[in-house]
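Novice: any chance you could fold what I've pasted below:
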Amino acid sequence: MKRRKFLQKASISTLGLVTTGNLVACVNPTSQKEEVLTTDTEASVKPLVIATWNTPLAVSTAAEVLEAGGSALDAVEAGCKIEEANEKGQSVGIGGLPDRDGNVTLDACIMNSEGDYGAVLCVKNIKHVISVARKVMENTPHVMLVGEGAEQFALSQGFQKENLLTEASKKAWEKWRQTAKYKPIINIENHDTIGMLAIDKKGNISGACTTSGLAYKMAGRVGDSPIIGGGLFVDNEVGGAAATGLGEEVLKTVGSFLIVELMRQGKSPQEACEEAIARIVNKPNSDFKNFQVGYIAVNKKGETGAYAIHEWFSYNRYKNNENKNIKSDFILNRKA
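Specialist: The predicted structure is shown next:
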């Protein structure tokens, strides 16, 4: 079927807003924390992969696809599937922490270098929602499917139905129910959403984002992760950006789209990420000390950037044949 083209130059005011991810997940104790990125001025040697949080296996999987001559689109899908299959992560794919009713619901989106976009929201029983999002992009006239309709579509495309609530996540939910307090937790060495950007050997950029959303959210809640311009945006002429953290705040400034537009105006990825975080922090009555948002970005030259509100946000980057976890700079560090 003919794919729908998303108008890349739509104004921010016309972008649909919905709401993102929780701040709970796994950490690799071997991650390297000694490097704090302020700016990356050297254009990298293609290919390149950058992803939120400490996700070395996901990034190395994507890098292998690129090194073998695969497309950036294939790379980000393959990389995100690694985290979706990681039961210990408790925030992406199987094993994700459920909503307050005990149901695991997943959100994902993917965007290619041609500006095509596909997303699924609030999906139950399907582990690899990033692949379902790609099927929406390539096999339907739509860009977004939700809930039961998305699940039915996935089953029609050959995806298998499975229980996503692991015993560990069920026990965590049962413990939460004893108090039922509902407040986002600022990440400490943890990750929620995985957002990934890649540049292939042809110089094309694609991106993907997948999550189980905010832990113990209200049933039906959707964050920024599957929303174009919020959790992810790619313009192959300019670059791409992805978000992690409290999606409600990302969506209020259409963060990923903002970063790409700032890069279009001449800012480096690092400068653009810093401006996007500042937009959140400097809003009137912002409660930024009680939530986290982090961004990653890459431009057409292969320069990268990352920035967050609080400490502890990190990202993995494959560049010049090295896959490294890097601690991001953060705005409260400069306000101290």
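Novice: when you work out contacts or count neighbours from here on, use the C-alpha atoms and nothing else.
Specialist: Fine.
Novice: where do the strands sit along the stretch 101-250 of the chain?
Specialist: 106-111, 117-123, 144-146, 194-199, 205-211, 232-235, 239-245 (DSSP state E, counting those that start in this stretch).
Novice: one more sequence to fold, the one below, so I can look at both together:
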Amino acid sequence: MANRRDFLKQAALVTAGAALPKLDFEGITAQNVGTKPIVLSTWNFGLTANAAAWEILKSNGKALDAVETGVRVTEADPNERSVGYGGRPDRDGNVTLDACIMDEKSNIGSVAALQHIKHPISVARAVMEKTPHVMIVGEGALQFALSQGFQKENLLTEASEKEWREWLKTSEYKPKANIENHDTIGMIALDQHGNLSGACTTSGMAYKMHGRVGDSPIIGAGLYVDNEIGAATATGHGEEVIRITGCHLVVELMRQGKSPQKACEEAVARIIKLTKLRGKNLKDIQVGFIALDKNGNHGAYCIQGGFNYAKQDNSGNVLVDSDYHLK
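Specialist: Got it, this is the predicted structure:
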């Protein structure tokens, strides 16, 4: 006969089990089964970003350090025309950058409409670690960056300036899905310690109005991390992601028990529903989400074909085409 101590242990286990969300295993496949460490990032430039992040993760490093290091690679590449140095300017010819970062303890930092600084993600981390604030924008963000030792630089490359001057001949602002919408690197990682972190950085929509800010620097929209549940990041038309606070939604859906894949699909479905409600053409927009849960399971989904993401774990670094709605 079980004694009182055994009975109490069994009761505690039953109670703990009842508190856990009912897991949706429908979205878990052989391609996205759990593992750690693991890092995911948006678009094909995520392959080189992942490689840099992996150097930290494979050495038992922290996810926070990995995601910052990884996206800095893309920020510094002048050939990647939608992030950091070499990014396409706004309609006035200014390269303005947005970024945010979030760690496993819900520490957050963000900058928006930042000019002249090559690595906004590192400025965002400095906001997180060295100020009482969450977000600093515009001229104030530049002043803060300079006070922290960041160097002021001209971020408008010859190639991006040439494109901008061609655009000025018509000044037509109509972003094309998967081109100007190909505008963000978001990275989420799970380290060997079981901790999650994320980073998101962009130069935003090409030829946007000066001062426009999208979802990328907004915690809960372009990025969200909950170390008990999972993490998500977004890319594409930022206004649509903000409309549903997309990445927070994805993580909350995972909290309810949905797999990362199913959570991304439901978030996209909400954007589709609101787009139709507002009488807008779905073919004019693109939004993609990637998500990673606490166990290393991952998923992705977008509105229309063309979005891909990079995944690196112990099996290697690969580019994955996301499933999508419009077929």
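Novice: helix, strand or coil for the residue opposite R317 of the first structure in the second structure once aligned?
Specialist: R317 of the first structure maps onto K311 of the second structure when the alignment is built from TM-score structural alignment. Following DSSP: H, G, I helix; E, B strand; the rest coil, the label given to K311 of the second structure is strand.
Novice: any idea how far E266 of the second structure is from K311 of the second structure?
Specialist: For K311 of the second structure, the distance to E266 of the second structure equals 22 Å [C-alpha to C-alpha, to the nearest Å].
Novice: looking at these two, which one has more neighbours?
Specialist: Set K311 of the second structure next to E266 and count neighbours by other C-alpha atoms under 10 Å: K311 wins out with 24 against 16.
Novice: gap between the more buried one and N50 of the second structure?
Specialist: With C-alpha to C-alpha as the criterion, K311 of the second structure and N50 of the second structure are 7 Å apart.
Novice: shared neighbours of these two, anything?
Specialist: Overlap of the contact sets of K311 of the second structure and N50 (by C-alpha atoms under 8 Å, 6 or more residues apart in numbering) consists of 39-41, 317.
Novice: returning to that earlier point: which residue packs closest to the match of R317 of the first structure, ignoring adjacent ones?
Specialist: In space, and not counting its chain neighbours, K311 of the second structure is closest to L40: 4.6 Å by C-alpha to C-alpha, 6 or more residues apart in numbering.
Novice: where does the one you found fall, secondary structure wise?
Specialist: Under the criterion of DSSP states H and E, L40 of the second structure resides in strand 38-42.
Novice: okay, that strand sits on what stretch of the first structure?
Specialist: Equivalent residues of strand 38-42 of the second structure are located at 48-52 in the first structure, counting by TM-score structural alignment.
Novice: can you give me how far the matching stretch is from the chain middle?
Specialist: Computed by C-alpha atoms, centre = their mean, to the nearest Å, the chain-centroid distance of stretch 48-52 of the first structure equals 11 Å.
Novice: do the same with stretch 282-299 of the second structure
Specialist: 9 Å.
Novice: now that stretch: buried residues?
Specialist: Buried residues in stretch 282-299 of the second structure, counted by 16 or more other C-alpha atoms under 10 Å: 285-299.
Novice: inside strands: which ones of those residues?
Specialist: Residues of those located in strands (DSSP state E): 287-293, 298-299.
Novice: how much does the strand holding L40 of the second structure stray from the first structure?
Specialist: For strand 38-42 of the second structure, the mean distance from the matching residues in the first structure following superposition reads 0.3 Å, by mean C-alpha distance after the TM-score superposition for the first structure.
Novice: show me what that strand is packed up against.
Specialist: Strand 38-42 of the second structure is packed against helix 46-57, strand 184-190, strand 287-293, strand 308-313, with contacts defined by 3 or more C-alpha pairs under 8 Å, 6 or more residues apart in numbering; DSSP states H and E.
Novice: and H116 of the second structure, which of the ones you listed is closest to it?
Specialist: strand 184-190 (18.0 Å; C-alpha to C-alpha).
Novice: what's that closest one packed up against?
Specialist: strand 38-42, helix 63-75, strand 196-202, strand 230-236, strand 287-293.
Novice: switch the cut-off to 7 Å
Specialist: If you count contacts as 3 or more C-alpha pairs under 7 Å, 6 or more residues apart in numbering; DSSP states H and E, strand 184-190 of the second structure packs onto strand 38-42, helix 63-75, strand 196-202, strand 230-236.
Novice: can you count the residues close to N316 of the first structure?
Specialist: For N316 of the first structure, using other C-alpha under 10 Å, the count is 27.
Novice: which residues in the stretch 201-327 of the second structure form helices?
Specialist: 238-243, 246-255, 260-277 (DSSP state H, counting those that start in this stretch).
Novice: in the first structure, what stretch matches the shortest one?
Specialist: Read it as helix 238-243 of the second structure. Helix 238-243 of the second structure maps onto residues 247-252 of the first structure, going by TM-score structural alignment.
Novice: mind reading off the mean deviation between the matching stretch and the second structure?
Specialist: In the superposition with the second structure, the average deviation recorded for stretch 247-252 of the first structure is 0.4 Å (mean C-alpha distance after the TM-score superposition for the first structure).
Novice: what residue in the second structure is paired with A278 of the first structure?
Specialist: Match for A278 of the first structure (TM-score structural alignment): A269.
Novice: if I look at its match, how far off is I38 of the second structure?
Specialist: Counting by C-alpha to C-alpha, the gap from A269 of the second structure to I38 of the second structure is 27 Å.
Novice: looking at those two, which one has more neighbours?
Specialist: I38 (30 against 16).
Novice: and that one, what does it touch?
Specialist: I38 of the second structure sits next to 189-191, 296, 312-313 when contact means C-alpha atoms under 7 Å, 6 or more residues apart in numbering.
Novice: nearest to T233 of the second structure among the residues you listed?
Specialist: Among the contacts of I38 of the second structure, A189 lies closest to T233 of the second structure (C-alpha to C-alpha), at 10.8 Å.
Novice: which residue lines up with that closest one in the first structure?
Specialist: Using TM-score structural alignment, A189 of the second structure pairs with A198 in the first structure.
Novice: hang on, that match packs against A51?
Specialist: No - taking contacts as C-alpha atoms under 7 Å, A198 of the first structure lies outside contact range of A51: 8.7 Å.
Novice: pretty sure T211 of the first structure contacts S91?
Specialist: Yes - taking contacts as C-alpha under 7 Å, T211 of the first structure lies within contact range of S91: 6.0 Å.
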